[in-house]
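[1] Sequence first, predicted model second:
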Amino acid sequence: MKSFALLAAFALALTISTSALAQDSKPETIPFEGGNFTIVENAEGEKVVAYEGKEIARNYVAFLDRTVEVAGTKVAMFAVGDGGNACSPETVLAWKTDAGIQSTTVGDGECGTPPAAATGDNIFFVPYPLPGETLPVKAWSPEGGLLLHGNLAYEPQPGTDWADLDAKQFEDGIVAAFKNEAVYKAAQQLLGDGMPEFATSLLVSGGTEKLPSGAFYASGCIPHACGGGNGFMAIDAKAQKLYLAQQTETEPKAWPALAEWPAEFRGALTKALADE
């Protein structure tokens, strides 16, 4: 009971000190178009972004990314999000009209906002598609708002073949092997529409390991979900074949079927999954 009372007292003191710190923290002031944005932490630990007292956004992380000029209008771009590394922040755009400060959030509940590129007339939000994936590119302007501009598809490097492969190319992650056109086409035949999901299972990956035959392999996992659905990719450039697998609660899913894998590759898969 004594230890529980001490813990409760400590928790209360921490709450009081955190609240006092939030109340005492001075707002960050950002001059903008004849007024000021402020970013101040509230008692709940949220950062509140406001313009001359009018709130435009709040979350646990909030900071000014940059100010740009689009179609003659100055636009402040704020990064606002939950914090941590599970999702990137969303982008909050703020600009001033005769009616006062205006704002919009780009993201609509998605996991963050794609990186932004500003031109003279638009701010483009450009995604990073995975192998086999096509994602929308959106553009924002003061007059038109946020509109679909087009689609961006992942493509391998044209003309690259099995002979161009070198295990050293993939020390930062074997998912980069999909940039090889021969590998991409072989994976597409094996995985079909499941290629983006499989590629996700390799995004957190270390270097490759070589097999006696000269083939190489690597394993990886889904960002922020390692240990569930881990991926495995082996490349046999001489035979021009891929061996792909993904962890499940029972036997791994495999492309081609595990029964068709040479013993060397089955052994590498067993070792990779055991090391996870």
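    Perfect, thanks for sending it.
[2] C-alpha from now on. contacts and neighbour counts both.
    Fine.
[3] quick one, what contacts the closest residue in space to residue 214 that isn't next to it in sequence?
    Counting by CA to CA, 6 or more residues apart in numbering, residue 214 lies nearest to residue 236, which is 7.5 Å off, once chain neighbours are set aside. If a contact means CA atoms under 8 Å, 6 or more residues apart in numbering, then residue 236 has 214, 215, 216, 242 as its contacts.
[4] at 7 Å what do you get?
    By CA atoms under 7 Å, 6 or more residues apart in numbering, the contact list for residue 236 reads 215, 216, 242.
[5] For residue 190, state which of those residues is nearest.
    Ranked by distance to residue 190 (CA to CA), the contacts of residue 236 are led by residue 242 at 8.6 Å.
[6] Check whether that closest one sits in a helix, strand or coil.
    When classified by DSSP: H, G, I helix; E, B strand; the rest coil, residue 242 comes out as strand.
[7] quick one: contacts for the closest residue to it other than its chain neighbours?
    Spatially, and ignoring its direct neighbours in sequence, residue 242 is nearest to residue 235 (4.9 Å; CA to CA, 6+ apart). For residue 235, the contacting residues are 215, 216, 217, 241, 242, 243, by CA under 7 Å, 6+ apart.
[8] could those residues go into JSON lines alongside neighbour count?
    JSON lines is the format used below for the contacts of residue 235 (neighbours: other CA atoms under 10 Å):
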{"residue": "215", "neighbour count": "21"}
{"residue": "216", "neighbour count": "21"}
{"residue": "217", "neighbour count": "24"}
{"residue": "241", "neighbour count": "17"}
{"residue": "242", "neighbour count": "20"}
{"residue": "243", "neighbour count": "24"}
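[9] also this one, for the comparison:
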Amino acid sequence: MRWAISLLAAGLTFAATAFAVAQEDQPSSIPFAGGTLSIKETADLDKILAFDGKELARNYVVYYDRTVDLDGTKVALFAVGDGGNACGPATVIVWKPEGGELKTETVGEDCGAPPAAATEDGLYFVPYLRPGSTADVQSWSPEEGLRVVGEMRFTPQPDTKWADIDPAKITHPYDLFANGDFYDAAKKVLGDKLEDVALALSVSGGPDKTASGVLYGSGCIPHACGGGDGFFAFDQKTKAVYFAQQGDGAEPDAWPALDTWPAEIREAMKKSIQQ
């Protein structure tokens, strides 16, 4: 099965901030399976998830999501992760099979791990997608554990053209990638670097404008701002796109070649990211 979606920048913004808000007003203990699940903060400011005093998980971010009933089995869901810009936590699944011992399973790597969607008999993990990326859709149930059920790929909004881009509505670089014409131009310029440069623009905001009206902006990699930062520019008049990323050379890597860039855009790039 192959699914196609477009990623809205709002989704990443939610991932970056939701767990910080969710930790407020959290219960310190949750009755579960004849015992108690607890979350306690240590002197080092990390948090410990435990069941009747036995540690199950530990990290800077730990919060209770919810308890769901999957075909008669109670399953508690917790978000556990490092925190950080544009990073979502992993999901720790806690359940107790009938007549068995308490079990846990962790789903998703930190920074981009999808939250769980529950049905009557299972959980589904639908990933956030950056431009140029593909990722597995996973399911989990007490009987079958974690399984891959499909693949998703990033796709811009259908039938969107250059004329559909409204600079006033661009709040994140990914809003531009959601436009079909922009996405095609970016793929042509970046080639196999598309996903890398999109990652370098993950932590970002709305664009600025040069004196002539060229849109431009910069961003960075979650948990790694200051190393591998990215830059983009878009000239609506000429329908030209420009990208750069910090690299190992004296100047940032650039697509197209930096010596073909208009001076105004080169200057905007130099002010936006430091090499």
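    Alright, I've got the coordinates. Keep in mind that this is a model prediction, so the values were computed, not measured.
[10] hang on, the earlier thing: between the contacts of residue 235 of the first structure, which is nearest residue 78 of the first structure?
    residue 217 (41.3 Å).
[11] can you tell me how far the closest one sits from residue 70 of the first structure?
    Distance of residue 217 of the first structure to residue 70 of the first structure, computed by CA to CA, to the nearest Å: 47 Å.
[12] What is the burial count for residue 257 of the second structure?
    Residue 257 of the second structure: 12 surrounding residues under other CA atoms under 10 Å.
[13] That one matches what in the first structure?
    Alignment note (TM-score structural alignment): residue 257 of the second structure maps to residue 257 of the first structure.
[14] Can you tell me the element the residue of the second structure positioned farthest from its centre falls in?
    The centre of the second structure is farthest from one residue, residue 99, which by CA atoms, centre = their mean lies 38.1 Å away. Under DSSP states H and E, no helix or strand contains residue 99 of the second structure.
[15] which SS class is residue 103 of the first structure?
    Classified using three-state DSSP, residue 103 of the first structure is strand.
[16] wouldn't it be in contact with residue 97 here?
    No. In this structure, residue 103 of the first structure is not within contact of residue 97 by CA atoms under 7 Å, at 10.5 Å.
[17] who's more crowded, these two?
    Neighbours were counted for residue 103 of the first structure and for residue 97 using other CA under 10 Å; residue 103 has more, 16 against 11.
[18] separation between the closest residue to residue 117 of the first structure other than its chain neighbours and residue 152 of the first structure?
    Leaving aside its chain neighbours, residue 117 of the first structure sits nearest to residue 124 (5.1 Å; criterion: CA to CA, 6+ apart). From residue 124 of the first structure over to residue 152 of the first structure the distance is 12 Å, taken as CA to CA.
[19] Settle it for me: which of those two has more neighbours?
    residue 124 (21 against 15).
[20] Looking at the second structure, name the residue matched to the more buried one.
    Using TM-score structural alignment, residue 124 of the first structure sits opposite residue 124 in the second structure.
[21] what's its match in contact with, if anything?
    Residue 124 of the second structure neighbours (CA under 7 Å, 6+ apart): 116, 117, 118, 138, 139, 140.
[22] just to revisit the earlier point, return the member of the contacts of residue 235 of the first structure nearest to residue 14 of the first structure.
    Once CA to CA is applied, the member of those that ends up nearest residue 14 of the first structure is residue 217, at 49.3 Å.
[23] Could you look up the SS state of the match of residue 124 of the first structure?
    On the basis of three-state DSSP, residue 124 of the second structure is classed as strand.
[24] what stretch of the second structure does stretch 9-24 of the first structure fall on?
    Under TM-score structural alignment, there's no match for stretch 9-24 of the first structure.
[25] Count the residues that sit near residue 135 of the second structure.
    Neighbours around residue 135 of the second structure, by other CA under 10 Å: 16.
[26] once aligned to the first structure, how far is the host helix or strand of it on average?
    Using DSSP H and E, residue 135 of the second structure falls within strand 134-141. When the first structure is superposed, strand 134-141 of the second structure averages 0.7 Å from its matched positions, counting by mean CA distance after the TM-score superposition for the first structure.
[27] Distance of the most centrally placed residue in the second structure relative to residue 41 of the second structure?
    For the second structure, the residue nearest the mean C-alpha position is residue 112 (3.8 Å; CA atoms, centre = their mean). Distance of residue 112 of the second structure to residue 41 of the second structure, computed by CA to CA: 24 Å.
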